[in-house]
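Colleague: next comes the sequence, and after it the predicted model I'd like to discuss.
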Amino acid sequence: MAVPIDHPRAAFIFGILGNVISFFAFLSPLKTFKRIWKRKSTEGFQSLPYVVALFSCIVWLYYATLKTNVFLLVTINSFGCAIEIIYILIYMIYADKRARVKVIRTKSVEFMPILLSSILTVSAIMWFCYGIFLKDIWITIPNVVGFTLGLIQMVVYLIYRGRGER
């Protein structure tokens, strides 16, 4: 795919879009965590998506220390670190060690956050475009992976929605 040589304006636009979408992606689990807080139980919700999101933000912040002119990466990933730490703390407070719901095993997507999966997939597309316009393979490639995994999650959701409800 041929990418035009210099498009700082396009990179900036996709960076802003990536920040806005990532902001909403980080806030999309609020309903889940209000439910956990209110019921004082994690029920069947898993912490892995939030731990992975925190790790991802930390890696992006580290990458930003190696680059220049990546203010947009720093701002959104700093916010992401803060919000993911709050989610993980809430989860740890109310975690039920016996509750281990697996989507494939139970064929139920009750505890699979499709809104989060969808927003993260769109976010990966925005950051992919940002990386393309900056001609930065280290931003582009991870977001190809993110987009692909997001699509897989949404396919699993579509396959199992409405099944396995008890």
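Modeller: Yes, it's here.
Colleague: switch to C-alpha atoms for all contacts and neighbour counts from now on
Modeller: Will do.
Colleague: with adjacent residues omitted, what lies nearest to the residue nearest the centre of the chain?
Modeller: Per C-alpha atoms, centre = their mean, the C-alpha nearest to the average position across the chain is that of Leu120, at 4.4 Å. Distances taken as C-alpha to C-alpha, 6 or more residues apart in numbering place Ala25 nearest to Leu120, at 6.0 Å, with adjacent residues excluded.
Colleague: ok, now Trp37?
Modeller: Nearest residue to Trp37, sequence neighbours excluded (C-alpha to C-alpha, 6+ apart): Ile90, at 7.2 Å.
Colleague: quick one, what contacts the one you found?
Modeller: Shown here is Ile90, whose contacts under the criterion C-alpha atoms under 8 Å, 6 or more residues apart in numbering are Phe33, Ile36, Trp37.
Colleague: putting a second one here so we can go through both:
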Amino acid sequence: MDVLHFVFGVFGNVFALFLFLAPTITFKRIVTKKSTEQFSGIPYVMTLLNCLLSAWYGLPFVSPNNILVSTINGTGAVIETVYVLVFIIYSPKREKLKISGLFAFVITVFAIVALVSLFALHGKGRKLLCGLAATIFSIVMYASPLSIMRTVIKTKSVEFMPFFLSLFVFLCGTSWFIFGLLGRDPFIIVPNGFGCGLGATQLVLYFIYRDRGSKKPTPEESIEMGLSKPNQNNKQLNANGV
């Protein structure tokens, strides 16, 4: 059981890393053009919060036997921080202020959860607070593609829902879901069970509508999802962690 637990944790790390690195093409474009164009920075900020909370939850003094949760989400937090900072540098003034404010909010929320859990709570109380916080924002992160799924159904086209990203959402959610089952951890089971189901739904939609799109996706669209507003012909992002 312990070996399987470790194996599925490694799988979860690998698949989550693919998701975290998927936006690099978009950020290369942003740096090259020195503009964020119509891309939205909000998904990156929310993913950063999820990574920070999940990394904290996986630490041994919060929840034992979940160190693999901390390794990938700690890595994800570094990657998402870079994305957010790049977005702040190249975004227009109004968007810069908004994302900077959200970034400060994320750091504040994480600091409050970390400090309260560290100094005011112990044992099960500490695990409960950190687990609930991580679960809520993991579900928020996994739920971010819901709008693009609605667009797929409405337009009968998978133009803005790339197959491989949907596949990795499914594989990542499934790996962590099984990891949570083997470790009997509801704070990992619940959000990743949701992610697994959402990824499966995306794949079903892809196979239903894959031959109905009329426009050939750009290289960025074929890799990434969830970055911007579909009605402005840009991608929509979700990165997933735990």
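Modeller: Great, that's in hand. Every value quoted in this text rests on a predicted model; they were computed, and no experiment measured them.
Colleague: now which residue in the second structure aligns to the residue nearest to Leu120 of the first structure?
Modeller: In the second structure, the position corresponding to Ala25 of the first structure is occupied by Leu19, as judged by TM-score structural alignment.
Colleague: so which strand or helix has its match?
Modeller: Mapping Leu19 of the second structure onto the secondary structure by DSSP states H and E places it in helix 2-21.
Colleague: so Leu54 of the first structure versus Ser47 of the first structure, what's the distance?
Modeller: Leu54 of the first structure sits 11 Å away from Ser47 of the first structure, going by C-alpha to C-alpha, to the nearest Å.
Colleague: who's more crowded, these two?
Modeller: The residue with more neighbours, out of Leu54 of the first structure and Ser47, is Leu54; 22 against 14, by other C-alpha atoms under 10 Å.
Colleague: quick one, what contacts the corresponding residue of the second structure for that one?
Modeller: Residue correspondence to the second structure (TM-score structural alignment): Leu54 of the first structure is matched to Leu48. Under the criterion of C-alpha under 8 Å, 6+ apart, the contact list for Leu48 of the second structure reads Gly76, Ala77, Glu80, Thr81, Val106.
Colleague: same thing but at 7 Å, please
Modeller: Contact partners of Leu48 of the second structure, counting by C-alpha atoms under 7 Å, 6 or more residues apart in numbering, are Ala77, Glu80, Thr81.
Colleague: stretch 42-54 of the second structure vs the first structure, mean deviation?
Modeller: Plainly put, stretch 42-54 of the second structure ends up 1.6 Å away from its match in the first structure on average once the two are laid over each other (mean C-alpha distance after the TM-score superposition for the first structure).
Colleague: show me where the first structure has helices.
Modeller: If you assign secondary structure with DSSP state H, the helices in the first structure sit at 8-27, 30-39, 48-66, 71-94, 103-106, 114-134, 137-160.
Colleague: buried deepest among those helices, which one?
Modeller: Mean neighbours per residue, mean count of other C-alpha atoms under 10 Å, is largest over the helices of the first structure for helix 114-134, with a mean of 22.
Colleague: on contacts alone, who are the packing partners of it?
Modeller: Contact partners of helix 114-134 of the first structure among helices and strands, from 3 or more C-alpha pairs under 7 Å, 6 or more residues apart in numbering; DSSP states H and E: helix 8-27, helix 137-160.
Colleague: now do whatever residue of the second structure lines up with Trp138 of the first structure against Val169 of the second structure, distance only.
Modeller: For Trp138 of the first structure, the aligned position in the second structure is Phe187, judged by TM-score structural alignment. Shown here: Phe187 of the second structure relative to Val169 of the second structure, a distance of 18 Å by C-alpha to C-alpha.
Colleague: buried residues in the helix or strand that contains Gly101 of the second structure?
Modeller: Here Gly101 of the second structure, judged by DSSP H and E, is contained in helix 93-119. Of the residues in helix 93-119 of the second structure, those buried by neighbour count under the rule 16 or more other C-alpha atoms under 10 Å are Glu95, Lys96, Ile99, Ser100, Leu102, Phe103, Val106, Phe110, Val113, Ala114, Ser117.
Colleague: which members of these are the farthest-apart pair?
Modeller: Within the buried residues of helix 93-119 of the second structure, Glu95 and Ser117 form the most distant pair, 32.8 Å apart (C-alpha to C-alpha).
Colleague: follow-up on the earlier one: want to throw the contacts of Ile90 of the first structure into CSV with distance to Arg161 of the first structure?
Modeller: As requested, the contacts of Ile90 of the first structure are arranged in CSV below (distance: C-alpha to C-alpha, whole Å):
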residue, distance to Arg161 of the first structure
Phe33, 22
Ile36, 22
Trp37, 25
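Colleague: so stretch 82-95 of the first structure aligns onto which residues of the second structure?
Modeller: Following TM-score structural alignment, the partner segment of stretch 82-95 of the first structure in the second structure covers residues 78-91.
Colleague: how far is the matching stretch from where the chain is centred?
Modeller: Taking C-alpha atoms, centre = their mean, to the nearest Å, the mean C-alpha location of stretch 78-91 of the second structure is offset from the chain mean by 15 Å.
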